[in-house]
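Enquirer: sequence? don't have it. structure:
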């Protein structure tokens, strides 16, 4: 809560906590409602539009980003969220600490608009050159 109050952006997106959204918030020792601007909650994609590009991403993120701790989605429950339903079944069989990149169908893809480093050419000395694409 202290972090959100200092960051400001969290409150602007998630909304200012109230007894309706966070039962018991007024009894927290450092909660000073008179110091907060009252904000209404917004859709997460209004702050982070890329959440709208991936199916179920905004819904999953909103389940994690809850001011009231008891409303937050646990990591264990998140694994069953529809966001992860399209992952290759082999990922669920990987031993702990194994790389997901050992699964042949898993590849790293850049997001649109992000810059990419492409190493595809070699110069006269046999060294790879990189071209930056945006």
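Expert: Yep, it's here. Worth saying up front: this structure is predicted, and the values here are computed from it rather than measured.
Enquirer: alpha carbons only for contacts and neighbour counts from here, please
Expert: OK.
Enquirer: pull the longest helix from this structure.
Expert: Identified as the longest helix of the chain according to DSSP state H is helix 57-64.
Enquirer: let's verify the residue lying closest to residue 119 once chain neighbours are set aside: helix, strand, or coil?
Expert: Distances taken as Cα to Cα, 6 or more residues apart in numbering put residue 130 closest to residue 119, at 4.6 Å, once the chain neighbours are dropped. Under the three-state scheme (DSSP: H, G, I helix; E, B strand; the rest coil), residue 130 adopts strand.
Enquirer: sorry, back to before: so what does the longest helix of the chain touch, helix or strand wise?
Expert: Counting contacts by 3 or more Cα pairs under 8 Å, 6 or more residues apart in numbering; DSSP states H and E, helix 57-64 is packed against no other helix or strand.
Enquirer: put this beside the first:
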């Protein structure tokens, strides 16, 4: 049995290409950035799709996140009940822009929360 360990997923950057007020927005199309998106698919239809995909992946020797289609199904399923992170984050950044707030340290905290690490942690200590 093959055990899959994808440490690259843990240390990836989730930033997209857009920005507001110089603050990079997350990539809401990324498989691991969940935001509210409703579909007309029922739970029983999801179950059928997930089982079918699992059978295809097993036959191909892939396990969960090794399969792009699995990742898409997972994101679609979870996004049905996720909060509207895209709306919340975008509105927050627009408010920062409107108030012209200096957000250097706040964004460092946001990076820490989303990515689990800081590249410039020494600058936080020095200031």
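Expert: Structure's in. What do you need? On a predicted model such as this, the values are computed, not experimentally measured, just so you know.
Enquirer: can you give me the TM-score here?
Expert: The TM-score (TM-score structural alignment, normalised by the length of structure 2) is 0.26; 59 aligned residues with a Cα RMSD of 4.7 Å.
Enquirer: got the buried residues for the longest helix of structure 1?
Expert: Buried residues in helix 57-64 of structure 1, counted by 16 or more other Cα atoms under 10 Å: 57, 58, 59, 60, 61, 64.
Enquirer: and of these, the nearest to residue 116 of structure 1?
Expert: In terms of Cα to Cα, no member of the buried residues of helix 57-64 of structure 1 lies closer to residue 116 of structure 1 than residue 57, at 22.7 Å.
Enquirer: how close does that closest one sit to residue 78 of structure 1?
Expert: As judged by Cα to Cα, to the nearest Å, residue 57 of structure 1 and residue 78 of structure 1 stand 11 Å apart.
Enquirer: looking at structure 2, which strand is longest?
Expert: Assignment by DSSP state E gives strand 15-20 as the longest strand of structure 2.
Enquirer: which SSE is immediately downstream of it?
Expert: Next helix or strand after strand 15-20 of structure 2 toward the C-terminus (DSSP states H and E): strand 23-26.
Enquirer: now that next one: buried residues?
Expert: Residues of strand 23-26 of structure 2 classed as buried: 23, 25, 26 (neighbour count, 16+ other Cα under 10 Å).
Enquirer: distance to residue 94 of structure 2 added to these, as TSV?
Expert: Listed next are these as TSV, based on distance: Cα to Cα, whole Å:
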residue	distance to residue 94 of structure 2
23	10
25	11
26	14
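Enquirer: picking up where we left off before, next SSE after the longest helix of structure 1?
Expert: Downstream of helix 57-64 of structure 1, the next assigned helix or strand under DSSP H and E is helix 75-78.
Enquirer: same for that following helix, what does it pack against?
Expert: Checked by 3+ Cα pairs under 8 Å, 6+ apart, helix 75-78 of structure 1 has no helix or strand packed alongside it.
Enquirer: residues in contact with that helix?
Expert: residue 60 (Cα atoms under 8 Å, 6 or more residues apart in numbering).
Enquirer: and stretch 95-114 of structure 2, end to end?
Expert: Taking Cα to Cα as the criterion, the two ends of stretch 95-114 of structure 2 lie 20 Å apart.
Enquirer: adding distance to residue 7 of structure 1, write the buried residues of helix 57-64 of structure 1 out as TSV.
Expert: What follows is the buried residues of helix 57-64 of structure 1, written out as TSV (distance: Cα to Cα, whole Å):
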residue	distance to residue 7 of structure 1
57	23
58	21
59	22
60	22
61	18
64	17
